[in-house]
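> here is my input, please return the structure:
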Amino acid sequence: MIAQDIFWTVTILLGIGTFLIRFSFLGILGDRRIPEWIMAHLHYTAVAIFPALITPHVLWPEVTGGTIDPNRLIAAAAVFLVGLRFNAVFAIVAGMGTLYLLRYLFG
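Here you go, the predicted structure:
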């Protein structure tokens, strides 16, 4: 266990840090118009974050002890193909559906 004083110090510092990060966008820039070139870059945020979060779980899943699982690879391919045509919500649903269907059929 972590010491209680260290826990509360870290918790308060993290709270202050996240407040300052949010305030920098909402408090300082909240009433200003964001330039179009910044908005164009912000549209790619999800495209950059989702692969970084998902790739380790597809290639080295903890559930299988770090070995590659064909079901997860096929589900990732389904996400990619649906994501090319539709939005992220449809891609996520397609990936989840594919993974659970394959797990049901093949274990």
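
> C-alpha from now on. contacts and neighbour counts both.
Will do.

> what helix or strand does the residue most central in space within the chain sit in?
Per CA atoms, centre = their mean, the C-alpha nearest to the average position across the chain is that of residue 50, at 4.2 Å. In the assignment (DSSP states H and E), residue 50 maps to helix 45-59.

> let's see this one next to it:
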Amino acid sequence: MNYSTFEIWTIILLLGIGTFLIRFSFLGILGGKDLPPWVLRHLRYTAVAVLPALVAPLVVWPQATGGEIDPARLSAAAVTLGVGYFTRNVLAAIVAGAGTLYLMLFLTG
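Next up is the predicted model:
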């Protein structure tokens, strides 16, 4: 598709305005006010929800394998999840998952 310079700058400007309005809705409008306890309770789980959303596509459809399911990545994810659940230690989970990934990649070639 060929876009003219005017169309490209219009798209950039509109996306910039949209991004500003999204951020202003939280920072500008709610920035000086105390949030209700139930909102703060739900916001605590934002990072817990975002991290699996970022990692899951890399485990299930890794680009390194052309989108094919890879047993090495699935086993590393399972070990990471298990170690994290049982030890409640993020660093132990990361080290165990990375070790499992490299071991499985070495073993499977």
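
> TM-score for this pair?
Scored by TM-score structural alignment, normalised by the length of the first structure, the superposition of the two chains gives a TM-score of 0.76; 105 aligned residues with a CA RMSD of 2.4 Å.

> mind listing what the residue nearest to the centre of the first structure touches?
The contact partners of residue 50 of the first structure, by CA atoms under 8 Å, 6 or more residues apart in numbering, come to none.

> which one in the second structure is aligned with it?
Matched by TM-score structural alignment, residue 50 of the first structure corresponds to residue 51 in the second structure.

> and that match, how far from residue 69 of the second structure?
To residue 69 of the second structure, residue 51 of the second structure is 20 Å away according to CA to CA, to the nearest Å.

> residue 105 of the second structure reaches residue 72, doesn't it?
Yes. Between residue 105 of the second structure and residue 72 there is a contact under CA atoms under 8 Å: 6.0 Å.

> now do stretch 13-26 of the first structure: distance to the chain's middle.
20 Å (CA atoms, centre = their mean, to the nearest Å).

> same check on stretch 44-51 of the first structure?
Relative to its parent chain, stretch 44-51 of the first structure has a centroid offset of 7 Å by CA atoms, centre = their mean.

> now do stretch 62-76 of the first structure
18 Å.

> repeat for stretch 71-82 of the second structure
The chain centroid and the centroid of stretch 71-82 of the second structure are separated by 17 Å under CA atoms, centre = their mean.

> got a list of contacts for that stretch?
By CA under 8 Å, 6+ apart, the list of residues contacting stretch 71-82 of the second structure reads 59-60, 93-94, 96-101, 104-105, 108.

> between which two of those is the distance greatest?
93 and 108 (22.0 Å; CA to CA).

> more neighbours, those two?
Set side by side, residue 93 of the second structure and residue 108 show more neighbours around residue 93, with 22 against 9, by other CA atoms under 10 Å.

> enumerate every residue touching that one.
By CA under 8 Å, 6+ apart, the neighbours of residue 93 of the second structure are 79-84.

> where does it sit: helix, strand or coil?
Recorded secondary structure, residue 93 of the second structure: helix (DSSP: H, G, I helix; E, B strand; the rest coil).
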